[in-house]
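> got a predicted model here, sequence first, then my questions.
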Amino acid sequence: METREPAVAYGKKLFTIEEYLEMEEKAIEKHEFYKGEIFAMSGAKLPHNIISRNLFVGVANKLKGKSCQPFGSDMRIHVEANTLFTYPDISIICGEPETLNNDNWNLLNPAVII
């Protein structure tokens, strides 16, 4: 008679925010975090980059002289309400940027995420 362990015993590991941030600090590639899960980000193809660039330039031009400023895909955003850490193509911050623990790395107050 064959004995099987229940599938429940093989659940995936969930990570803490602290574990994610420590891993991301050392990583070469970018990862997103959502509710304990970590997802590797893939690179974007040429058409995506062209669209993203054009949109960034258009948004930046519209925001000139205003209290809002756009950030590109290297700026990580943290949405505290649902634990998300992500690198959007464009984010817009209005007013002074707020960062997690004043780290200048994880923006907390995006007005827009694209």
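Sure thing, it's come through.

> make it CA atoms for all contacts and neighbour counts henceforth
Fine.

> centroid residue for the chain?
Thr86 (1.0 Å; C-alpha atoms, centre = their mean).

> ok, it - contacts?
By C-alpha atoms under 8 Å, 6 or more residues apart in numbering, the residues touching Thr86 are His31, Glu32, Phe33, Arg76, Ile77, His78.

> ok, of those residues, which one's closest to Trp105?
Arg76 (6.4 Å; C-alpha to C-alpha).

> please point out which parts of the longest helix that the chain contains sit buried.
Scanning the chain for the helix with the most residues, using DSSP state H, yields helix 46-63. Across helix 46-63, burial judged by 16 or more other C-alpha atoms under 10 Å covers Ser52, Phe56, Val59, Ala60.

> then this one, side by side with the first:
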Amino acid sequence: MATNPKNATVTLDDFIAAAEASEQRLEFVDGQIVAMSGASILHGRIAQRITSSLDRQLENSGCEILRDTLVAAGVADNKFVPDVIVFCGEPEYERLRGIEMMLNPVVLIEVLSPTTANYDHVTKWENYRRIPSLREYLLVSQDRPRVEQYTRQDSRFWRFSETEGRDSEIRIESLNATLSLARIYAGLRLGAAEQEEAPAE
């Protein structure tokens, strides 16, 4: 993950031009263009399993899943590319030249990487929680079978919960759906954190 050189402030138009020309995922945060480094295979497998699991459950629900799509956050002109986006009903989006930005996500999911964990926990959360349509935000670990979940209670308050263990399930209330950690992490070799906690044989 890298920002534009010398922290030079750029405009939203500059960002759109860069996004149109780049094959790399770019985000726009407080006047900075943030280039997202390529995700690991493990990161991609976890995100794909989440997508597949939700896709089956959301059939005929009126909700759909998007990947690799910009989301217009609730602060200034900030734009992000979550790992998984779920919207319900008709999609609302802002279009600037050839770039479309989702306005009404209901659930956003990020798979945590070593280089982006703090960014996902702090910067993205500070922006995502101000999106009026958002109901839940999930942060999924790739070091151990763990999911952190923020669920909106009202216009100001969110409930935080943490679920850990391969036998656990996450309830996504706004979608009437569940995520099985056993399914998400099946057969995956995770990071040192989980291995350190494994019982000795």
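Right, received. Where do you want to start? Bear in mind the structure is a predicted one, so any value in this text is a computation, not a measurement.

> need the TM-score between these chains.
Once superposed, the chains reach a TM-score of 0.80 (TM-score structural alignment, normalised by the length of the first structure), with 103 aligned residues with a C-alpha RMSD of 1.9 Å.

> show me the contact partners of the host helix or strand of Ile170 of the second structure.
Element membership for Ile170 of the second structure (DSSP states H and E) is strand 169-172. With C-alpha under 8 Å, 6+ apart as the contact definition, strand 169-172 of the second structure has outside contacts at Glu136, Val147, Thr163, Ala177, Thr178, Leu179, Ser180, Leu181, Ala182.

> which residues in the first structure does that strand match up with?
The aligned range for strand 169-172 of the second structure in the first structure is empty, by TM-score structural alignment.

> and that strand, what's buried?
Glu169, Ile170, Ile172.

> and Phe39 of the first structure, helix, strand or coil?
Secondary structure of Phe39 of the first structure, reduced to three states by DSSP: H, G, I helix; E, B strand; the rest coil: strand.

> roughly how far does the aligned partner of it in the second structure sit from Phe80 of the second structure?
Under the alignment by TM-score structural alignment, Phe39 of the first structure pairs with Val34 in the second structure. With distances taken as C-alpha to C-alpha, to the nearest Å, Val34 of the second structure is found 9 Å from Phe80 of the second structure.

> ok, now Ser40 of the second structure?
According to C-alpha to C-alpha, Ser40 of the second structure stands 19 Å off from Phe80 of the second structure.

> same question for Ile50 of the second structure.
As judged by C-alpha to C-alpha, Ile50 of the second structure and Phe80 of the second structure stand 19 Å apart.

> helices of the second structure, start to end?
Taking DSSP H to define them, one finds helices in the second structure at 12-21, 41-57, 117-118, 125-128, 181-185, 192-197.

> ok, average deviation of the second one from the first structure?
Its aligned residues in the first structure lie a mean 0.8 Å from helix 41-57 of the second structure after superposition (mean C-alpha distance after the TM-score superposition for the first structure).

> on that earlier part again, quick one: map the residue nearest to the centre of the first structure onto the second structure.
Under the alignment by TM-score structural alignment, Thr86 of the first structure pairs with Phe80 in the second structure.
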